[in-house]
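Visitor: What follows is a predicted protein model with its sequence.
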Amino acid sequence: MSISPTDPSAGPSGAAPPPGCPAHGLDAEGISRLYGPDAEADPMALYNQLREKYGEVAPVLVPGDVQAWLVLSHAGNLRVLNNPLQFSSDPRNFNQVIGPEHPLAPITFRQSLINFADGEEHKRLRAAVTDVLAKVNTRGVRQRITQAVNDLVAEFAPEGRADLVKDVAEHLPMIVMSRLVGIDDVPAQRLAEACRDLMQGTPTAVDSNKFLLETLYQLVETKKTAPGRDLASWLLEHEAGLEDKEVVEHLRHILVASNETTVNLISDALRVALTHTAFRAHLAGGSMTVPDALDDVLWNNPPLRVLPARYAVGDITLGEQEIRGGDMVLNGIAAGNVDPLIRPDLSSRMSGNRSHLAFSSGPHECPGQSLGKTIAEVAIDVVLAGLPDLQIDLSEGELTRTPTWTSSHLDTLPVVFTPVKVQRRPTGAMPLAGAAMPAEQPATAAVFPPAEQPAPVAGTPRPSWWRRLLRLR
């Protein structure tokens, strides 16, 4: 069985534009690239320049100098996301041709996947994904997340210093998601690296994609004869009748979509909590909950700043641009979130406002957003509650990022704190679906307070990290 998603027969069906006739009707010379050191170092500056020059939609080039349109306005993004009859997710509508080894092949060649389908096919596939995600035991998964964070923190808590990106954020999402999917024989970090690489349009993106697919095909073969209580088994059993390839593609999508976005959300939420005085004060004073704080981060630092891709079904006017049938349209999530028409004052708090674009919108809105936010919420609660006197060990200006054309990954978040004597919770099997959690097991609990203090459990008042944050101002 071939596992490559880059079979040319599965790719775009449109003919390449004739010579001298770029996809968006403009001479490619002088058009801004969304990728490369200059563009990726300060994307907001680029978005502002494009907005000033072109309005709410701008012509751009993406890796491999593939031509596309970038939507910069909040309203324009919603129009594209909410109108699949005008802007299709099916890359067979694409009017440019790229080869199977192209760095964008893993995310632009059509696959049997919800984010490449429209209409009835999309409804069938999405029903399978939403149904199996609904089977996840909420209390069980929160308990699993809590234990996973505890285990990560236990490695460095006695040292009094850590890097919250490399030691927590980059590990946690895949530890949780690989268990949910049903993978127990491949290191979570190896899966996370492959998922991040295939989204970045790097020269190794195709190889990373093949590794992930090989792993998932092996998983599906195992689950067909030895099913368990996991997403892979449930997709195989679902009444939608998914073929093996469809199951594999959706498992890959779940891992890829949940990993890098959640890593970025955790990293940036912790960064803001440790570097922004007003943010800390609102958290510490109780006027902002952790879920509200995450909304603020999702407005200002969305985990994905560019969402590929939609394809114009026919000639259409968007903003002031004449878009031709088959043109690639990219949703500028970060640009739309700072649209001056809806946010004239970027310093205003956005906590509690969930009209950001971070989870997309319309029929393709992220079905796993609740799970991703839960992972981030529990991680932040446990880390801040369990590490006394937590302080960042660099100024915010010294923090570096590894940007790509679709996202920006915080490289490091060094912190210092009073060393903690760790009491590790015994490892045990925790139900991630099906049966309810036993009553004596709290859904969330921070188990890294100073040794002389009892561990806070669900239902008790907010832990003392709220007060400690105030003292750090």
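Guide: Cool, the structure landed. The model shown is predicted, which means the values in this text are computed figures rather than measured ones. Numbering: from 1, shown residues only.

Visitor: CA atoms for contacts and neighbours, from now on please.
Guide: Will do.

Visitor: Which stretches in the stretch 51-200 of the chain count as helices?
Guide: 74-81, 105-108, 119-134, 138-154, 164, 172-181, 188-198 (DSSP state H, counting those that start in this stretch).

Visitor: Present those as a markdown table; the columns should include distance to Leu219 and mean neighbour count.
Guide: A markdown table is the format used below for the helices of the stretch 51-200 of the chain (distance: least, C-alpha to C-alpha, whole Å; neighbours: other C-alpha atoms under 10 Å):
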| stretch | distance to Leu219 | mean neighbour count |
| --- | --- | --- |
| helix 74-81 | 33 | 20 |
| helix 105-108 | 20 | 22 |
| helix 119-134 | 17 | 17 |
| helix 138-154 | 21 | 23 |
| helix 164 | 31 | 22 |
| helix 172-181 | 9 | 23 |
| helix 188-198 | 13 | 20 |
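
Visitor: Using TSV, lay out those together with distance to Asp230.
Guide: TSV is the format used below for those (distance: least, C-alpha to C-alpha, whole Å):
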stretch	distance to Asp230
helix 74-81	30
helix 105-108	25
helix 119-134	9
helix 138-154	12
helix 164	29
helix 172-181	5
helix 188-198	16
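
Visitor: and the helix or strand hosting Leu298, how far from the chain's centre?
Guide: With the criterion set as DSSP states H and E, the secondary-structure element containing Leu298 is helix 290-300. Its chain's C-alpha centre lies 14 Å from the corresponding centre of helix 290-300 when counted by C-alpha atoms, centre = their mean, to the nearest Å.

Visitor: my guess is Asp244 meets Val220, correct?
Guide: Yes - counting by C-alpha atoms under 8 Å, Asp244 touches Val220, with 7.1 Å between them.

Visitor: Looking at those two, which one has more neighbours?
Guide: Of the pair Asp244 and Val220, Val220 is the one with more neighbours under other C-alpha atoms under 10 Å, namely 23 against 15.

Visitor: got another, please set it beside the one above:
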Amino acid sequence: MTRLYGPQAEADPYGLYERLRTEHGPVAPVLLHGDLPAWLVLGYRETLDVTRTPSRFSRDSRHWKDMREGRLTADHPLAPIATWQPVCVFADGQEHERWRGAVNDGIARFDKRGIRRHVTECANQLVDHFCAAGTADLVGQFAEHLPMMAMTQLLGMPEEYGPRLVSAARDMLRGTETAVASNEFVQETLRKLVARKRVQPGADFTTWMLEHPSGLSDDEVQQHLRLVLIAAFETTANLIANTLKMVLTDVRFRASLAGGHMTLPDAVEQVLWDEPPFITILGRWATQDTELAGQPIKAGDALVLGLAAANMDTAVRPDLDAPIHGNRAHLAFSGGAHECPGQDVGRAIAGTGIDALLLRLPDLTLAVEESELTYRSSLMSRHLTSLPVRFTAHRPRRPELTAGPDADGQTGSPAQSVVIPAPSRAPAPSAGRSSWWRSLTNWLRRS
């Protein structure tokens, strides 16, 4: 049986999905970490069937046979994301409605214009840290930090928590040997936040959850903060990085956007179809013996939703190379009652942040060949390890900032003066690329 973990699976997950589809059809038997058996749902219609029938496929992981029989131990790499917790993603029915209702109401109170203003300011702060250098890594210095900067503010957390939370979140989602410890760091950070907001409430998501009429306990609030923080961080960081990569490398995209046929929101949706932030989601668990696409599913079996594979299902998308304009029928945010409630906030953070970056750095170009870009993959996520770029160096808006977060989340010390590299250290882009970026910048300013 094929493993969904390990070097071979992580090297080319998209290729693996297509091989499994060829061998088994829209539902394939696979092995998870520790060789725990599961079913990978590859088909678009089959994924919707699973997400829309909780009576057959529950989100409650206590149905999982391997968990009941003790094979998912406390130190198992999947324990942080699969062990049942008092949060809406592990519930169905009335319990789900109570928890999900509190989350929905809290998200609905966000000031969308306020989010965009804050994200624009955060993006400009990040650009200030590296704009004098003429080069940057847009993953380690931008995409990975912008969502956490935005979310810490929305949750009412001190900004200095951001860098360590970025590292812990990535580690936890990769299912590494230190994933359990990283999860504990996140939990302890949020535990302290909830305790503080009980006595010092504010205009933030944490306070709104504590004050919600459903009467959530401190533990319920903490667990939902973890859910929102981790999901928003990972999905939005990947969405920003993948969209920027598309802007810099995809000829079809550049021609379409420069010609006015594709807006930046359209580009974001294209990326959500082609490279969704979560490539799979674990999971659903069968409540009874049933059948799915001809495969015999037994009660207690685990199912992994193959979101990336479902988006590439030719049964609903015959021409995979054709651009998709304004179509949100993708499964990047799952489907059914558990579809991501914060997807519009994620879109706002990604779109606003990219907009601000492109306006500050209109001659941005890729500093390496596209073939040199590398990815890191895990069961649920596939993300760029770096996105090296170059641009014309210029002084930051805040001159004291010359060194920002590096790939490890560390921040350099403010310098007394800014030294702008000589032109030879920051090669100018080609005339063709510069002209395209100028058209894009003008379009963004007009829209």
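Guide: All right, it came through fine. Keep in mind that this is a model prediction, so the values were computed, not measured.

Visitor: do you know which of the helices of the stretch 51-200 of the first structure lies nearest Thr317 of the first structure?
Guide: Proximity of the helices of the stretch 51-200 of the first structure to Thr317 of the first structure was assessed by C-alpha to C-alpha; the nearest stretch is helix 74-81, lying at 10.9 Å.

Visitor: Just tell me the aligned range of the closest one in the second structure.
Guide: When the second structure is aligned by TM-score structural alignment, the counterpart of helix 74-81 of the first structure is residues 44-51.

Visitor: Mean deviation, the matching stretch versus the first structure?
Guide: Superposed on the first structure, stretch 44-51 of the second structure shows a mean distance to its aligned partners of 0.4 Å (mean C-alpha distance after the TM-score superposition for the first structure).

Visitor: if we look at that stretch, which residues are touching it?
Guide: The list of residues contacting stretch 44-51 of the second structure from outside it, by C-alpha atoms under 8 Å, 6 or more residues apart in numbering, reads 26-27, 41, 56-57, 284, 292-293, 305-307, 309-311, 313, 315-316, 334-338.

Visitor: For Ser258 of the first structure, which non-adjacent residue is spatially closest?
Guide: Closest residue in space to Ser258 of the first structure, ignoring its immediate chain neighbours: Gly372 at 6.4 Å, by C-alpha to C-alpha, 6 or more residues apart in numbering.

Visitor: Report the aligned residue range of the second structure for the helix holding Leu298 of the first structure.
Guide: Under TM-score structural alignment, helix 290-300 of the first structure corresponds to residues 264-274 of the second structure.

Visitor: Show me what secondary structure element comes after the helix ranked longest in the second structure.
Guide: Counting by DSSP state H, the longest helix found in the second structure is helix 218-249. Following the chain from helix 218-249 of the second structure toward its C-terminal end, the next helix or strand by DSSP H and E is helix 251-258.

Visitor: returning to that earlier point: can you say which of the helices of the stretch 51-200 of the first structure is nearest to Thr289 of the first structure?
Guide: Closest among these, using C-alpha to C-alpha: helix 138-154, at 17.3 Å.

Visitor: and the closest one, which stretch of the second structure?
Guide: The alignment of helix 138-154 of the first structure onto the second structure (TM-score structural alignment) covers residues 112-128.

Visitor: what does stretch 118-127 of the first structure give?
Guide: With TM-score structural alignment as the criterion, stretch 118-127 of the first structure aligns to 92-101.

Visitor: contacts for that stretch?
Guide: Outside stretch 92-101 of the second structure, the residues touching it (C-alpha under 8 Å, 6+ apart) are 54, 58-60, 87-90, 214.

Visitor: Quick one: buried ones out of those?
Guide: 54, 58-60, 87-90 (16 or more other C-alpha atoms under 10 Å).

Visitor: Distance to Ala136 of the second structure added to the residues you listed, as CSV?
Guide: Formatted as CSV, those follow (distance: C-alpha to C-alpha, whole Å):
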residue, distance to Ala136 of the second structure
Pro54, 46
Ser58, 44
Arg59, 41
Asp60, 43
Val87, 38
Cys88, 39
Val89, 37
Phe90, 40
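
Visitor: Name the nearest of those relative to Ser386 of the second structure.
Guide: The shortest approach to Ser386 of the second structure among these belongs to Val89, at 30.8 Å (C-alpha to C-alpha).

Visitor: give the contact list for the closest one.
Guide: Applying C-alpha under 8 Å, 6+ apart, the residues near Val89 of the second structure are 59, 96, 338.

Visitor: okay if I get those as CSV plus distance to Val389 of the second structure?
Guide: CSV is the format used below for those (distance: C-alpha to C-alpha, whole Å):
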residue, distance to Val389 of the second structure
Arg59, 41
His96, 44
His338, 37
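
Visitor: Among the residues you listed, which one sits closest to Thr176 of the second structure?
Guide: The shortest distance between Thr176 of the second structure and any of the contacts of Val89 of the second structure, using C-alpha to C-alpha, involves Arg59 and amounts to 23.4 Å.

Visitor: in terms of contact, does the closest one touch Gly283 like I think?
Guide: Yes - using C-alpha under 8 Å, Arg59 of the second structure and Gly283 qualify as a contacting pair, with a distance of 6.7 Å.
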